[in-house]
Structures are given as C-alpha cells and as structure tokens.
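Novice: Need a 3D model of the sequence below.
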Amino acid sequence: MTGTGSPVRVLVCDDHEVLRHGLRTVLRQAPDLAVVAEAADVDEARSLAASSRPDVVLLGLDAQGSGVQDLVRTLSGRGIRVVLLGEACVGSDAVDALRAGARGYVHAAVSSQRLIEYVRAVARGETVLDPSVTGELLTRLDGERDGDGHRAGQNPLTARQQAVAELVAEGLSNAEIAARLQLSRATVKGHITVALRRLNLRDRTQLAIHVHRATQPGAGVLPVEG
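Specialist: Below is the predicted model:
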C-alpha cells in the first residue's frame, strides 16, 4: 500500500507480450499492488505513465523506443520509481539507466514472491538489486571512477560503500543497515561484498577493524595485515 492506504500502482513495460502477461498475473496475486497499465515499448510507456500515474514502473531493458535512459530520467523526475528488468549479464544500458535514476535491477527470471517484495520495497523508497547481479552491477557502477587501481592512502570505496562499512563497524546487522540507509538487504550485502574485495579483506570483522583503524587521527586507508 502507499502512504494513503491505496494499492501501489504499477505500469509494466516490455516488448514481449508473454512476459507482460506473466508480470501482470504475478502482481495481481498481491492485494496491495495494482497493474494500471501495460506498454509494449518506451514511447508507449512514456505516454501511459502520464495518464495512468503509476507509483512504480517495471521496465524491460530490451524495450524498443526512443531511449530507456531518457525514459528513466523523465519518470524519476516526476517521482515515479523505475525498476529495470534484465538478464544476468549486466550491460552498459543497465548501468546508464541506474545512473539516470532507476531504483533497482531485477533478473527477468525472478521468483513471483521476490518480484512482489521488490515492488513493495521500491514503493517504500528503497533501492533493490537482484542478488544474482548485485556484485557485477556495483562493480560496474563505480568502476569508471576508479580506473585500473588506487594510489596509496586513497580510499577505494564509494560514498555509499563507505557508509555501509562504517555501520558494519558500529556492529549493525545487514537488516539494520538496510533500514538506516533505506536500501534492500540484498543491496547492503552487495556493497559489503564489493567493499571486502576492493579492500582485500576476508570478512565483516576485518572490515570493522579496518574502518576503526582508518578513522584514527592521521590515518588513511591502511593496508591489511596478514
């Protein structure tokens, strides 16, 4: 339900009729979700979004039209939350759409219950990333920024990864971090996974120690001890 108690209004956009039908069938299982429109391409989605006033748009990345990225930017500017539907192999179009304001990425083969949970989470203002692609997506999202490596003493984490790491150091669970930062648990887990890899750490205990060391006066990003 939305803040007013009304069902979450969903627009489905994909150029495959069978997939649209499947998404509609799944979402109608949840009494707090309502499919208010279906679009076969990006241009139709843009038009229907103006008339049907959805809260959430499920947008297939292979939808034809004048540009998925432009549509995401337009809808996000109107306060409409966009969730991308794509494959396990993450392409540059997904990264561009997320940079444009999309609030999540869901594998097209997601289970019915998980899809419903994702739509509810996005409607609440959370960001969702399917666990099957989280690591790759997060790496690609910040990869351009980092190039081939980092200078000594330079923090290799993005602002969001750093925020998650600091909450890990405070002893918060993934669920508590998700609530604090308004993220899904899967997204929090993905940020931790990427942070561990980028810092060459083994587990969240080492991550907590690393954060505490790095926050000492005069400390930068410290190397990991054997």
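
Novice: C-alpha from now on. contacts and neighbour counts both.
Specialist: Noted.

Novice: Of all the residues in stretch 23-39, which ones are buried?
Specialist: 23-24, 26-27, 32-39 (16 or more other C-alpha atoms under 10 Å).

Novice: Max pairwise distance over those residues: which two?
Specialist: Taking every pair in these and measuring C-alpha to C-alpha, the maximum separation is 21.2 Å, between 32 and 39.

Novice: which residue ranges form the helices in the chain?
Specialist: 17-27, 42-52, 68-77, 92-99, 112-123, 134-146, 159-169, 174-181, 185-199, 204-214 (DSSP state H).

Novice: Distance to residue 59 for those helices - can I get that in CSV?
Specialist: As requested, the helices of the chain are exported to CSV (distance: least, C-alpha to C-alpha, whole Å):
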stretch, distance to residue 59
helix 17-27, 10
helix 42-52, 8
helix 68-77, 8
helix 92-99, 10
helix 112-123, 12
helix 134-146, 17
helix 159-169, 25
helix 174-181, 24
helix 185-199, 19
helix 204-214, 34
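
Novice: Can you check which of those helices gets nearest to residue 86?
Specialist: Of all the helices of the chain, the one in closest proximity to residue 86, counting by C-alpha to C-alpha, is helix 92-99 (7.9 Å).

Novice: So which residues lie in contact with that closest one, not counting its own?
Specialist: The list of residues contacting helix 92-99 from outside it, by C-alpha atoms under 8 Å, 6 or more residues apart in numbering, reads 61, 68-69, 72-73, 84, 86, 104-105, 137, 140-141.

Novice: Emit the PyMOL select command for whichever of those are buried.
Specialist: PyMOL command restricting those to the buried ones, with burial defined by 16+ other C-alpha under 10 Å:
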select buried, resi 61+68+69+72+73+84+86+104+105+137+140+141
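
Novice: Closest to residue 204 out of the contacts of helix 92-99?
Specialist: If you rank the contacts of helix 92-99 by distance to residue 204 using C-alpha to C-alpha, residue 137 comes first, at 20.5 Å.

Novice: now the closest one, nearest residue through space, not along the chain?
Specialist: residue 90 (6.7 Å; C-alpha to C-alpha, 6 or more residues apart in numbering).

Novice: Let's compare: structure for the following, please.
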Amino acid sequence: MIRILLADDQPLLLSALETILGAQDDITVAATAADGAEAVEKARAHRIDVAVLDIRMPVLDGIAAARTIMELGPRVIMLTTFDDDTLIHAAIADGVHGFLLKDAEPDVLAGAVRAVAGGESVLAPGVTGRVMEWVREGPGSPASATALEGLTTREREVLAEIGRGATNAEIAAALYIAETTVKTHVSSLLAKLGARDRVALALIAQRAGISS
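Specialist: Predicted structure coming up:
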C-alpha cells in the first residue's frame, strides 16, 4: 500500500484529491494539510511514501516544504498551473520527483503516484511544454553530442518517450518491450548522459529535440 500526504490550500481541490486517490486499491491517504508548514508537520508525524504538494501554499510554500519533506525520506510530486514557470524551475533544481498540472485526469494522477513511489520521476507533458525555452537555455550543461550519439536506437526511443512524460509502463506499451527492459534502458541512459534522475533525462530530451 502506498501511503501519501496531500497538501493544498484550496479545500475543494484537496477534498477532490483525497477522494480520487483514496479510492485507489493500492493508495491510502495517510494525512492532509492546508499549507506547507502543516505538510512538513504531517510528514514528520506519519509514515509517508509520497507527498503530493501544491507548488504555491501559504505559511511555507510548496518548494520549501518539499525540500524538508524529501530530507525526511518521502518522494515528492508538485502540483502546478500554467503560470508557475519560475517556481517549476526552482523545484526542478531542488530535485523533486514529479510535476503534474492541477487539471490532470484522475488516472494520470494515480499513475504518477504509483510511478514515483516505485522510484520513477514524472514530468507531465504540459509542464515540459511550458518550460521548453527555459530548458534550451537553462542551468547545467546539456548532454554532449558525443554522449547522445553513443546511444543505441532503442535508448533514443526510450529517451524520446521520457521526454514526452511517459512512465515506464507507458514506454513498455508504446515500444512493445517488457517494463523490466525499460528500467534497464533508463539506468543506461542515466549513466551515459550523466543525468541524476528521470526529470533530468526529460529535460535533456527536450533540449536536444529528441522528444519532438
């Protein structure tokens, strides 16, 4: 069972998230919070696998809350809107594990929680689209042309799917390969491209135009 913490300062959205995710057979809502400070308190008081945090919250914003919560152990998904570019950039730099738009479909939200709980990172296609220009000129050095040229055809296909925001299960279905094979390719991509996580791979794919 995946134990999650939900935090959002909008009561209706928080209630909707609790209803959607709490209805899943393999997910239980261990705690909810109305601001970032309360989210940190709940993360300390409960055993949490994944925290789903609004990127903008009072008292303590979502990014600051995410930093502390990740230090405690749980993985973090940020909920964003289309006007959160600067905050998304900061969250990427801090190494959060996923980004979803607030209007994500219920199955997408649940799938993202499962993926992040399983060690993956999730970058919603709508988020990557909004930060494309920043990614091209963003912080850090892009993967070298030599490193990209050293990828196998299958690795480039997997990288392209990651750049589109696909999870391992979705990549496996799209490429007609086993999910365990996808995980092997992802591990190889991380090593070959010097990326710290899946989000970094998605940004590399976007910057290189591989996912377009």
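
Novice: re the thing from before, the residue nearest to residue 137 of structure 1 against residue 134, yeah?
Specialist: No - taking contact to mean C-alpha atoms under 8 Å, the distance of 9.6 Å between residue 90 of structure 1 and residue 134 leaves them out of contact.

Novice: Among these two, which residue is more densely surrounded?
Specialist: In terms of neighbours (other C-alpha atoms under 10 Å), residue 134 is the more surrounded of residue 90 of structure 1 and residue 134; the figures are 24 against 16.

Novice: so that one makes contact with residue 190?
Specialist: Yes - using C-alpha under 8 Å, residue 134 of structure 1 is in contact with residue 190, at 5.4 Å.

Novice: got the contact list for the corresponding residue of structure 1 for residue 119 of structure 2?
Specialist: Using TM-score structural alignment, the equivalent of residue 119 of structure 2 in structure 1 is residue 125. By C-alpha under 8 Å, 6+ apart, the residues touching residue 125 of structure 1 are residue 182.

Novice: rerun at 6 Å
Specialist: For residue 125 of structure 1, no contacting residues are found, by C-alpha atoms under 6 Å, 6 or more residues apart in numbering.

Novice: how close does the residue nearest to residue 137 of structure 1 sit to residue 49 of structure 1?
Specialist: When distance is defined by C-alpha to C-alpha, to the nearest Å, residue 90 of structure 1 is 26 Å away from residue 49 of structure 1.

Novice: same thing with residue 196 of structure 1?
Specialist: 40 Å.

Novice: of those two, who's got more company?
Specialist: Legend: neighbour count by other C-alpha under 10 Å for residue 196 of structure 1 and residue 49, higher for residue 49 (24 against 19).

Novice: measure the more buried one to residue 121 of structure 1 for me?
Specialist: Distance from residue 49 of structure 1 to residue 121 of structure 1, counting by C-alpha to C-alpha: 20 Å.

Novice: any idea how far residue 80 of structure 1 is from residue 110 of structure 1?
Specialist: From residue 110 of structure 1 across to residue 80 of structure 1, the span is 22 Å (C-alpha to C-alpha).

Novice: Just want to know which of these two has more residues nearby.
Specialist: When residue 110 of structure 1 and residue 80 are compared on other C-alpha under 10 Å, the one with more neighbours turns out to be residue 80, at 22 against 15.

Novice: For residue 116 of structure 2, see how far away the residue mapped onto that one from structure 2 is.
Specialist: Matched across to structure 2, residue 80 of structure 1 falls on residue 74, judged by TM-score structural alignment. Counting by C-alpha to C-alpha, the gap from residue 74 of structure 2 to residue 116 of structure 2 is 10 Å.

Novice: Same check on residue 34 of structure 2?
Specialist: Distance from residue 34 of structure 2 to residue 116 of structure 2, by C-alpha to C-alpha: 22 Å.

Novice: try residue 131 of structure 2
Specialist: Taking C-alpha to C-alpha as the measure, residue 131 of structure 2 and residue 116 of structure 2 are separated by 21 Å.

Novice: check contacts around residue 36 of structure 1.
Specialist: For residue 36 of structure 1, the contacting residues are 10-11, taking C-alpha under 6 Å, 6+ apart as the criterion.

Novice: quick one: what's aligned to it in structure 2?
Specialist: With TM-score structural alignment as the criterion, residue 36 of structure 1 lines up with residue 30 in structure 2.

Novice: ok, how many other residues are close to residue 19 of structure 1?
Specialist: Burial of residue 19 of structure 1 is recorded as 16 neighbouring residues (other C-alpha under 10 Å).

Novice: What is the equivalent residue in structure 2 for it?
Specialist: When the structures are aligned by TM-score structural alignment, the residue of structure 2 matched to residue 19 of structure 1 is residue 13.

Novice: do residue 107 of structure 1 as well
Specialist: Under the pairing rule here (TM-score structural alignment), the equivalent of residue 107 of structure 1 within structure 2 is residue 101.
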